[in-house]
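Engineer: Take this sequence and fold it.
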Amino acid sequence: MNKDKILIVDDKEENLISLEYILSDFNVEIVKAFSGEEALKYSLKDEFAMAILDVQMPGMDGYETLELMRHRKKTKYLPVIFVSAIHQSDFHIMKGIETGAVDFIPKPIIPEVLKGKVSVFLDLYRQRKELNLVLKYLENKNEELIIAKDKAEEATRAKSMFLANMSHEIRSPMNGILGLSRLMLNETENGEHQDMLKVVTTSGEHLLQIINDILDFSKIEAGQIDLECIDFDIRKLCDTIYQLLNFRAIEKGIDFSIDIDEDIPDTLRGDSFRLNQIIMNLTNNAVKFTLKGAVKVTIRLLEKNEDWVSLHFSIKDTGIGIPDKAQKTLFREFTQSDSSISRQYGGTGLGLAISKNLTNLMGGKIKLQSKQDVGTEFMFELKFEYKEKEMTTIPESNTDFPQDLSILVAEDNPINQKVAVLTLRQLGLTCDVAKNGLEALQMYKQNNYDIILMDMQMPVLDGINASQKIRSHEANENIGNTTYIIALTASASSEDKQVCLDAGMNNFISKPFKKEELEAVLSQGVKTTHKYD
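Structural biologist: From the prediction side, this is the model:
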């Protein structure tokens, strides 16, 4: 059986030998190229799992080489990692990302870092190959029903794992893209530049929503969705949805309204995040497919006893409607009512499938009534515990941070380091930076920081183990004013949040984060730290 191939490109032979030695543990064939031209020749001839490309080379440099690769069908989606001694320059890092690189590693190379990143992309490549082989086998062997069934189930598991891994890997660079674009948007006064940055930010947020949908769908398939049960204000939830979608309705010239029964209690108890996801998906679709008229969200009280209320939700529009035949398959994943719909309106076809599954998990069932060219109404009913008394208003974040507040950012990705440093700077704060968990632990022991922003996944020592060691050190040394640790992660799941809390962390923020979100958790940290009572 032929081995998977990795292409390494560098004009210096000693660097190629070093890379080949680092990758010797992988069961792959290493193909070496001494120039960009040679790399392009090999990429036309062979299929590679990934490429490791030097930036600075005579003649055609790494950026030019990758740009040409991206214009070729065979290498358009080839994962490429840049390695360079000029990584400190933001210009070169951003240029690498814009050219199409998946990562940027500084020289001298840390073997463990490179091995970890290569392992991820090699696994994804092999999973994709395996999935393609399974699909091909099923096409050619339809008569072997039992084998086809087993292979189809394996393909579903492989697809779910692939989607989950890819979604997680994409969130980290998305933190850099959205973080820097938001920071630049706040600082620039040039109107034209602001417009361009708004396009970048909006596009990034749209891509992030697609990533979240894919991740949610893969988790639903794997049965890994756990519902939360927390107090929330349904009116505030709907007001947020209104603020997010009303501007789109105004742009299209349609009316958008939300009507909530006055008899519905102020404070409900349940999974507000998933409820928001359901209403947001259905309402976003309603606005998207309505060209004229109105979109109306209605929430009615059906039943109420001493412990719970039953609510009826309706999202009604005067849009394009859904043909009777298409309604039967509408809630299937990756499906839209017409093949031309995705081309005209966009979308992954996952929103309704996710909404249906989440509604089922919460004990409800989605129904729809629709007539083509007249409009559509989606309806579902859910039960929630409730409190008669309104929730206590949470005070706004205190932006007047203490002047001597000491902060450590533990993050291995140089782009995400820059995002964190610049965001803190906009909040009037400074920080130190650690490149891995072990370095963070050592710096903490020397400086006893007030707050640590701790990435979960780092080389040498990850954020979970680093936090556990910090808490152990505090206990052994009888330290009263413990450090406030905030987890930074590319995952947004409640399971990961619980892992962080179990490790002794105090709070949790997922990438990509907004300045306001970081400000809020820092404010909580300042209030919790006894030093500032």
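
Engineer: Only C-alpha atoms from now on, for both contacts and neighbour counts.
Structural biologist: Noted.

Engineer: For the stretch 401-533 of the chain, which segments are assigned as strands?
Structural biologist: Assigned by DSSP state E, counting those that start in this stretch, the stretch 401-533 of the chain shows strands spanning 407-410, 432-434, 451-455, 484-489, 507-510.

Engineer: the inter-axis angle of the fourth one versus strand 451-455?
Structural biologist: Interaxial angle, strand 484-489 versus strand 451-455 (axes from the mean of the first three to the mean of the last three C-alpha atoms, to 10 degrees): 20 degrees.

Engineer: buried residues in strand 484-489?
Structural biologist: 484-489 (16 or more other C-alpha atoms under 10 Å).

Engineer: and which of these is nearest to Q127?
Structural biologist: Using C-alpha to C-alpha, T489 comes nearest to Q127 of the buried residues of strand 484-489, at 24.3 Å.

Engineer: To check against the first, give me the structure of this:
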Amino acid sequence: GFTGLALKTGLNDKQQDYLKKIKTSSQTLLGIINDILDFSKVDAGKLELVKADFMIDDVLDSMSDMFCNKISEKGIEIIISVDPSIPVALVGDSLRLSQIIMNLMTNAIKFTDKGEVVLYVSLVDKKDDFVLLKFSVKDTGIGISEEDIAMLFTPFTQVNIKNTRKFGGTGLGLAISKKLTEMMGGEIWAESMPGKGSVFNFTARFGLQISNRPPVFLDSHFRGNDVIPAKAGIHFAGKLVDGYLTKDKEIYPEFIEIRVLVVDDNLTSCETMVSLLKSFNFLPDSALSGEDALQKLTINARENRDYSLVIVDHMMPDMDGVKLSERIRENPIFRNIPIIMMTAFGIEEIQIQASKLGVNSFLIKPIKRSVLLDTIMKLFGKKIEVKSDEKGKTETADNSIQKFKGLKVLLVEDNSINQQVAKEILNLEGIIVIVANNGEEAVDLVNKNFFDIVLMDIEMPVMDGFESARLIRKNITRKLPIIAMTAHVFNGYREKCLESGMDDYITKPIVPEELFKIIKNAVPLFRGAA
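Structural biologist: Just a heads-up that it's a prediction; the model follows:
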């Protein structure tokens, strides 16, 4: 809560980065604390998956934030490689998906001292209303014997006592992951050999979001030539249609045939970057060493096929990224080509040194698709639209500020810290907030004042949220949306809230985006009703 509020204040880039990582780490810690509760709930059949709209890119970006520090701590490469044909707008439980990925990635990093950990995301099957995705976490770590693999997903079981003492056991994470993948209509399995690394795979099924925006038929040059209403990502007669948001190939036609050279000695990392650039319509080429890069730059310049951009990794043998950048700037033939350097988090001194040599911009590994595009667009002087969380819409950041201005909310919460966090989150959107410290105060305030919506905590002294909601419904005739706020996630608890007269339910800790989505859905339906 307070971290999110701090992120909205005036901060420099480094402060923003630190706070974002504090926020991510806090959320991770909360997830770990909940692991034991999760397993007991799954085992008792009391955990249900949420069906909500989410963007797969957001899930993967959060993984990048979560593990970027591990790169500098262990000196390993973390790579996220995504099949560009995967629809980005999905329906399912993104929190539980993140939990599975986090469990597998954490173990892979823990048991890998050198080399790389790669998360692959691929499309297994796609129908009109769902997709089946495969997630694979591959590492170059210590590996697992065949007999130990059989015990991996058994709760409270640790394999190989020697390695457990050195690295720490896997705990309940894999057992929970197995249960969750089964609930998502998938399966989980592992492949490994001692000393050769491991691959942990799981599949999961997700729904496809329905778009409010008519999709566009695209011709071979990715220009729209017809419009019909349809679901997101459907193919008609072999023509590409995407009803969620126009694809990057349509949004950025100016990148078609722009040549980019990627220089990275890690083949997996290099191939992943090439794939990302292709998804933006660039024509990428690759080099696995500094010498190879200089040779390609020279040959292409002589043939009048100059590169418009060079993306170079910092850590390379023989000739690192800093030295290569220096060599590029010394050559009059291609000295003016923009350079982006990929670095690990926490090596600001390298960035300062590289900047003095003429490196134009930097990317922190693991590379996020959105950050890569943002960096390139800024380099080329382009403006970027901010994609909305809402289906079929784009908006600038300014348009999203204070869209609820003037809305009057009754916040019913007994905890002073929770009051402050919720109030400031709501105030930032221009919402007027009146606070009640318990259910009894809430009933009295509703009887004497007009509110657009009530946010109701459940467990409070004097009068709880259930009783307060029942009395509010009894005392007033107009329709007033009441939203429950609670940390309970057991089956049946949401139904209990609805039975007491509440209209919806949001779990704590409150995620602002989810809260505003619920408010938006609830208020227009009731405002002005007699």
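
Engineer: May I have the TM-score of the superposed chains?
Structural biologist: The TM-score (TM-score structural alignment, normalised by the length of the second structure) is 0.55; 349 aligned residues with a C-alpha RMSD of 4.0 Å.

Engineer: Name the next helix or strand downstream of the longest helix along the second structure, please.
Structural biologist: Looking across the second structure with DSSP state H, the single longest helix is helix 13-43. Following helix 13-43 of the second structure in sequence order, the next helix or strand is strand 52-55 (DSSP states H and E).

Engineer: how far apart are that next one and its match in the first structure?
Structural biologist: Superposed on the first structure, strand 52-55 of the second structure shows a mean distance to its aligned partners of 5.1 Å (mean C-alpha distance after the TM-score superposition for the first structure).

Engineer: In the first structure, which residue range corresponds to stretch 190-203 of the second structure?
Structural biologist: Using TM-score structural alignment, the residues of the first structure aligned to stretch 190-203 of the second structure are 368-381.

Engineer: Pull up the distance across the matching stretch, start to finish.
Structural biologist: With C-alpha to C-alpha, to the nearest Å as the measure, stretch 368-381 of the first structure spans 12 Å from end to end.

Engineer: Likewise for stretch 50-64 of the second structure?
Structural biologist: Stretch 50-64 of the second structure end-to-end distance (C-alpha to C-alpha) = 23 Å.

Engineer: ranges for the helices of the stretch 101-250 of the first structure?
Structural biologist: 111-140, 145-187, 191-221, 234-252 (DSSP state H, counting those that start in this stretch).

Engineer: And for the equivalent of V412 of the second structure over in the first structure, the neighbour number?
Structural biologist: Alignment note (TM-score structural alignment): V412 of the second structure maps to A410 of the first structure. By other C-alpha atoms under 10 Å, the residues close to A410 of the first structure number 30.

Engineer: so who does A410 of the first structure touch?
Structural biologist: Residues in contact with A410 of the first structure, defined by C-alpha atoms under 8 Å, 6 or more residues apart in numbering, are 433-437, 440, 452-455, 463.

Engineer: How about K511 of the first structure?
Structural biologist: 171-172, 174-175, 488-492.

Engineer: just to revisit the earlier point, could you export the contacts of A410 of the first structure as JSON lines, including distance to Y386 of the first structure and neighbour count?
Structural biologist: Converted to JSON lines, these look like this (distance: C-alpha to C-alpha, whole Å; neighbours: other C-alpha atoms under 10 Å):
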{"residue": "V433", "distance to Y386 of the first structure": "45", "neighbour count": "20"}
{"residue": "A434", "distance to Y386 of the first structure": "45", "neighbour count": "20"}
{"residue": "K435", "distance to Y386 of the first structure": "46", "neighbour count": "18"}
{"residue": "N436", "distance to Y386 of the first structure": "44", "neighbour count": "24"}
{"residue": "G437", "distance to Y386 of the first structure": "43", "neighbour count": "27"}
{"residue": "A440", "distance to Y386 of the first structure": "44", "neighbour count": "27"}
{"residue": "I452", "distance to Y386 of the first structure": "37", "neighbour count": "27"}
{"residue": "L453", "distance to Y386 of the first structure": "35", "neighbour count": "26"}
{"residue": "M454", "distance to Y386 of the first structure": "36", "neighbour count": "29"}
{"residue": "D455", "distance to Y386 of the first structure": "36", "neighbour count": "27"}
{"residue": "G463", "distance to Y386 of the first structure": "37", "neighbour count": "29"}
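
Engineer: and the residue most central in space within the first structure, how far is that from T423 of the first structure?
Structural biologist: The centroid of the first structure falls nearest to R171 when counting by C-alpha atoms, centre = their mean (3.8 Å). To T423 of the first structure, R171 of the first structure is 18 Å away according to C-alpha to C-alpha.
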